[in-house]
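Undergrad: with the sequence up front, the predicted model follows.
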Amino acid sequence: MSGPEALEGLAAHLTHELGRSPNTVRGYLADLRSLLAHVDECGHDLADLDVRLVRAWLSRAREAGAGRSTIARRVAAVRALTRYLHREGVLRVDPGPRLSTPSGRRALPTVLDEEQATAALSGPAPETPIELRRRAVVELLYATGVRVAELCALDRADLDRARETIRVLGKGDKERTVPVGVPALDAVDAWVGRGRPELVGPRSGDALFLGVRGARLGVRQAREDVYAHLRSAGLDGSPHDLRHSAATHLLNGGADLRSVQEFLGHASPRSTQIYTHVSVDRLRAAYRQAHPRA
């Protein structure tokens, strides 16, 4: 099996059998092309892939300044490849389990405090279709904690105004239902009633959010909407910061970790536990400032 054949087969395996997202698959393939080039430079082929070759490749990346998260992603990509090659009979032994993921404290997410979130969602009433869309995008991201790609994939039928929920298709095509607050619903109603009709066109379909040419709103433009709206409120932030903020504010308000896990669409509670660290850090700061014996 050649390198390109292996990557093509792995991509199909990750997509159709394991349900990995397109972004994950693209990231893995980019890393693995670098690995295969390294293997070729060393005068080896796929059947020779072992821990020694992989560690040399990872060391080169570290020397070039790759950070912990990059190395961790590369290790995950290699494990996926070696597991696949072992299953296909290319490798007699799978070296993946012998690779260690770099340790170190995971960086805490950037979170708006509740006053900043309120400021971001206040301000002059939007008037133009783009302003209406921006307000609705930011309100919905903060209200539901959805990923920006999930928001862009929403259809009008996914919004249940009566039940105050949206139906979200997440990673691995896993569907979940997420509650939506009234302010976000009102912002979406304003967009659908006064903004969307101005942009609708032959390619609109049932997409909830539209770009200026009438097609479904793209992820890049949705990000720009968030950046522009937050800048207008004097804040810096990204769509993922709104997701982090929604999760943290839920926990600060007393929501249990399991509920927040389902709200965010995390497959494992380990992914959600980082938000408890954010809340504990804030609690510790408040304690030190206010408690007489801190």
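TA: Everything's here; your move.

Undergrad: C-alpha only now, for contacts and for neighbours.
TA: Noted.

Undergrad: residue 72 contacts residue 106, doesn't it?
TA: No. Residue 72 is not in contact with residue 106 according to C-alpha atoms under 8 Å; the separation is 11.5 Å.

Undergrad: more neighbours: the two, which one.
TA: Set residue 72 next to residue 106 and count neighbours by other C-alpha atoms under 10 Å: residue 72 wins out with 16 against 9.

Undergrad: excluding its backbone neighbours, what's nearest that one?
TA: Leaving aside its sequence neighbours, residue 72 sits nearest to residue 101 (C-alpha to C-alpha, 6 or more residues apart in numbering; 5.4 Å).

Undergrad: what helix or strand is the nearest residue to residue 161 once chain neighbours are set aside located in?
TA: Nearest non-adjacent residue to residue 161, counting by C-alpha to C-alpha, 6+ apart: residue 185, 7.3 Å away. Using DSSP states H and E, residue 185 maps to helix 182-190.

Undergrad: tell me what that helix is packed against?
TA: Here helix 182-190 touches helix 129-144, going by 3 or more C-alpha pairs under 8 Å, 6 or more residues apart in numbering; DSSP states H and E.

Undergrad: let me know the next secondary structure element after the helix or strand containing residue 4.
TA: Using DSSP H and E, residue 4 sits within helix 3-12. Following helix 3-12 in sequence order, the next helix or strand is helix 22-41 (DSSP H and E).

Undergrad: toward the C-terminus, what is the element adjacent to that following helix?
TA: Sequence-wise, the next helix or strand downstream of helix 22-41 (DSSP H and E) is helix 51-63.

Undergrad: so what touches that next one?
TA: Helix 51-63 has contacts (C-alpha atoms under 8 Å, 6 or more residues apart in numbering) with 35, 38, 39, 71, 74, 78, 95, 96, 98, 99.

Undergrad: presented hereafter is structure B, for comparison with structure A:
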Amino acid sequence: MNLDQLVDDYLVHIRTERGYSEHTVAAYRSDLVELVDFASRRGVVSVAGIELVLLRDWLWETTERGLARSSIARRAASARGWTAWLRRRGLLAADPGARLKAPRALRTLPRVITETALADALAALADRAVGGDPVAVRDAAIAELLYASALRVSELVGLDLPDVDRRRRTVRVIGKGAKERVVPYGAPAARALDRYLDVARPAILAAATPNGTPTADVGTAVFLGVRGARLGVRSVHRQIAALLSSIPGAGPSGPHALRHSAATHLLDGGADLRAVQEFLGHASLGTTQIYTHVSAERLKQSYRTAHPRA
């Protein structure tokens, strides 16, 4: 079996058996296709030639191209996952990737929007929706729900109508690794979401499909685009980036900034770290702990600004 086929089989494995997201599978595909191309240029066309020296040379080449540490670390992880799978299938006598090391990705603190700035931004969206424009009402509901429930953007656009329990104010989402969780949302998000579902969504759907019925997928999707199809990740990213563009501060301005902000505000308000872990759907508590560092940095900044002996 050639290396290209083995890469395809591995990608099917991580998608169907490991539950990796399409985004992660695409990243692994890119890395492993590049690795197989590098191996081919070195004369390696069979699995027997996948050795530690080859993997190290491949990573070294990517380093020489000036790739970021995070990109190199991800490539190493892709290679290690693949070779471990090859070993488990009995195609390699030993796992060369087990000894492959890469520079640790630099961990930067996520951008967090202040509660006041977020309140102002969400109020501006609500004011825009007062006139009843269906898209403006939808956009207000999206921003409120992203912040209220700290959803990943992929989780938000994947929501179907049965996933929303309006009486209990909860949404059921499928997160990374196909893990399901139920998260709450508050009164402001409930008002925005109810208005969207009761008034704006039917209007968007009616305008987009005047002479027919929507497809089954569109019929169940919570958030719709102006053409009546399920809203995409890029559309939400553009919307939130525009919303946050005028707020001072460095760092990303996409939907994840709302997720980071929600997590940090929960911890600032006294929420338990493990409860926040469950809320965010993190597999590891260590991933959630980054927000404790954010809170500590914010405290230091407040101290330096406000304390007379700072």
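TA: Received, thanks. Keep in mind that what you see is a predicted model, and the values were worked out from it rather than measured.

Undergrad: circling back to that earlier point, what's the angle from the helix holding residue 185 of the first structure to helix 129-144?
TA: Per axes from the mean of the first three to the mean of the last three C-alpha atoms, to 10 degrees, the angle that helix 182-190 of the first structure makes with helix 129-144 is 150 degrees.

Undergrad: list the buried residues for helix 182-190 of the first structure?
TA: Neighbour counts using 16 or more other C-alpha atoms under 10 Å place 184, 185, 187, 188, 189, 190 of helix 182-190 of the first structure among the buried residues.

Undergrad: possible to save these as CSV with distance to residue 91 of the first structure?
TA: Below are the buried residues of helix 182-190 of the first structure laid out as CSV (distance: C-alpha to C-alpha, whole Å):
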residue, distance to residue 91 of the first structure
184, 52
185, 54
187, 55
188, 53
189, 56
190, 58
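
Undergrad: nearest to residue 273 of the first structure among these?
TA: Of all the buried residues of helix 182-190 of the first structure, residue 273 of the first structure sits closest to residue 184, with 26.2 Å by C-alpha to C-alpha.

Undergrad: I'd like the distance between the closest one and residue 120 of the first structure.
TA: For residue 184 of the first structure, the distance to residue 120 of the first structure (C-alpha to C-alpha, to the nearest Å) stands at 13 Å.

Undergrad: how many neighbours does the residue nearest to residue 77 of the first structure when sequence neighbours are not counted have?
TA: Of all residues not flanking residue 77 of the first structure in the chain, residue 28 sits nearest, at 4.9 Å (C-alpha to C-alpha, 6+ apart). The number of residues packed near residue 28 of the first structure is 23, by other C-alpha under 10 Å.

Undergrad: residue 28 of the first structure contacts residue 75, doesn't it?
TA: No. At 9.6 Å, residue 28 of the first structure does not count as touching residue 75 under the criterion of C-alpha under 8 Å.

Undergrad: circling back: would you list the buried entries among the contacts of helix 51-63 of the first structure?
TA: 35, 38, 39, 71, 74, 78, 95, 96.

Undergrad: show me what secondary structure element comes after the host helix or strand of the fourth one.
TA: Spelled out, that is residue 71 of the first structure. When elements are assigned from DSSP H and E, residue 71 of the first structure belongs to helix 68-87. Heading C-terminal from helix 68-87 of the first structure, the first helix or strand you meet, by DSSP H and E, is helix 114-120.

Undergrad: and that next one against the second structure, how far off on average?
TA: Superposed on the second structure, helix 114-120 of the first structure shows a mean distance of 1.1 Å to its aligned residues (mean C-alpha distance after the TM-score superposition for the first structure).

Undergrad: in that helix, what's buried?
TA: Those would be 117, 120, for helix 114-120 of the first structure by 16+ other C-alpha under 10 Å.

Undergrad: quick one on the thing from earlier: wait, which of the buried residues of helix 182-190 of the first structure is closest to residue 196 of the first structure?
TA: Closest to residue 196 of the first structure out of the buried residues of helix 182-190 of the first structure is residue 190 (8.9 Å), distances taken as C-alpha to C-alpha.

Undergrad: relative to residue 126 of the first structure, how far out is the closest one?
TA: 9 Å.

Undergrad: same deal with residue 212 of the first structure?
TA: For residue 212 of the first structure relative to residue 126 of the first structure (C-alpha to C-alpha), the value is 16 Å.

Undergrad: returning to what we had before: which residues touch the residue nearest to residue 72 of the first structure?
TA: Counting by C-alpha under 8 Å, 6+ apart, residue 101 of the first structure makes contact with 71, 72, 75.

Undergrad: try 10 Å this time
TA: 68, 69, 71, 72, 73, 74, 75, 76 (C-alpha atoms under 10 Å, 6 or more residues apart in numbering).

Undergrad: give me the number of residues near the first one?
TA: Counted with other C-alpha under 10 Å, the neighbours of residue 68 of the first structure add up to 16.

Undergrad: pretty sure it is touching residue 104, no?
TA: Yes. Assessed by C-alpha atoms under 10 Å, residue 68 of the first structure is found in contact with residue 104 at 7.8 Å.

Undergrad: of all the contacts of residue 101 of the first structure, which two lie farthest apart?
TA: Within those, two members stand farthest from each other by C-alpha to C-alpha: 68 and 76, at 12.3 Å.

Undergrad: can you show me the strands along the stretch 151-294 of the first structure?
TA: Under the criterion DSSP state E, counting those that start in this stretch, the stretch 151-294 of the first structure contains strands at 159-160, 165-169, 175-179.

Undergrad: would you format these as JSON lines with distance to residue 153 of the first structure and mean neighbour count included?
TA: Formatted as JSON lines, the strands of the stretch 151-294 of the first structure follow (distance: least, C-alpha to C-alpha, whole Å; neighbours: other C-alpha atoms under 10 Å):
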{"stretch": "strand 159-160", "distance to residue 153 of the first structure": "12", "mean neighbour count": "18"}
{"stretch": "strand 165-169", "distance to residue 153 of the first structure": "8", "mean neighbour count": "20"}
{"stretch": "strand 175-179", "distance to residue 153 of the first structure": "12", "mean neighbour count": "16"}
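
Undergrad: need the ones you listed in JSON lines (columns: distance to residue 197 of the first structure).
TA: JSON lines is the format used below for the strands of the stretch 151-294 of the first structure (distance: least, C-alpha to C-alpha, whole Å):
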{"stretch": "strand 159-160", "distance to residue 197 of the first structure": "17"}
{"stretch": "strand 165-169", "distance to residue 197 of the first structure": "21"}
{"stretch": "strand 175-179", "distance to residue 197 of the first structure": "26"}
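
Undergrad: which one of those strands lies nearest to residue 44 of the first structure?
TA: Among those, strand 165-169 comes nearest to residue 44 of the first structure, with 42.0 Å by C-alpha to C-alpha.
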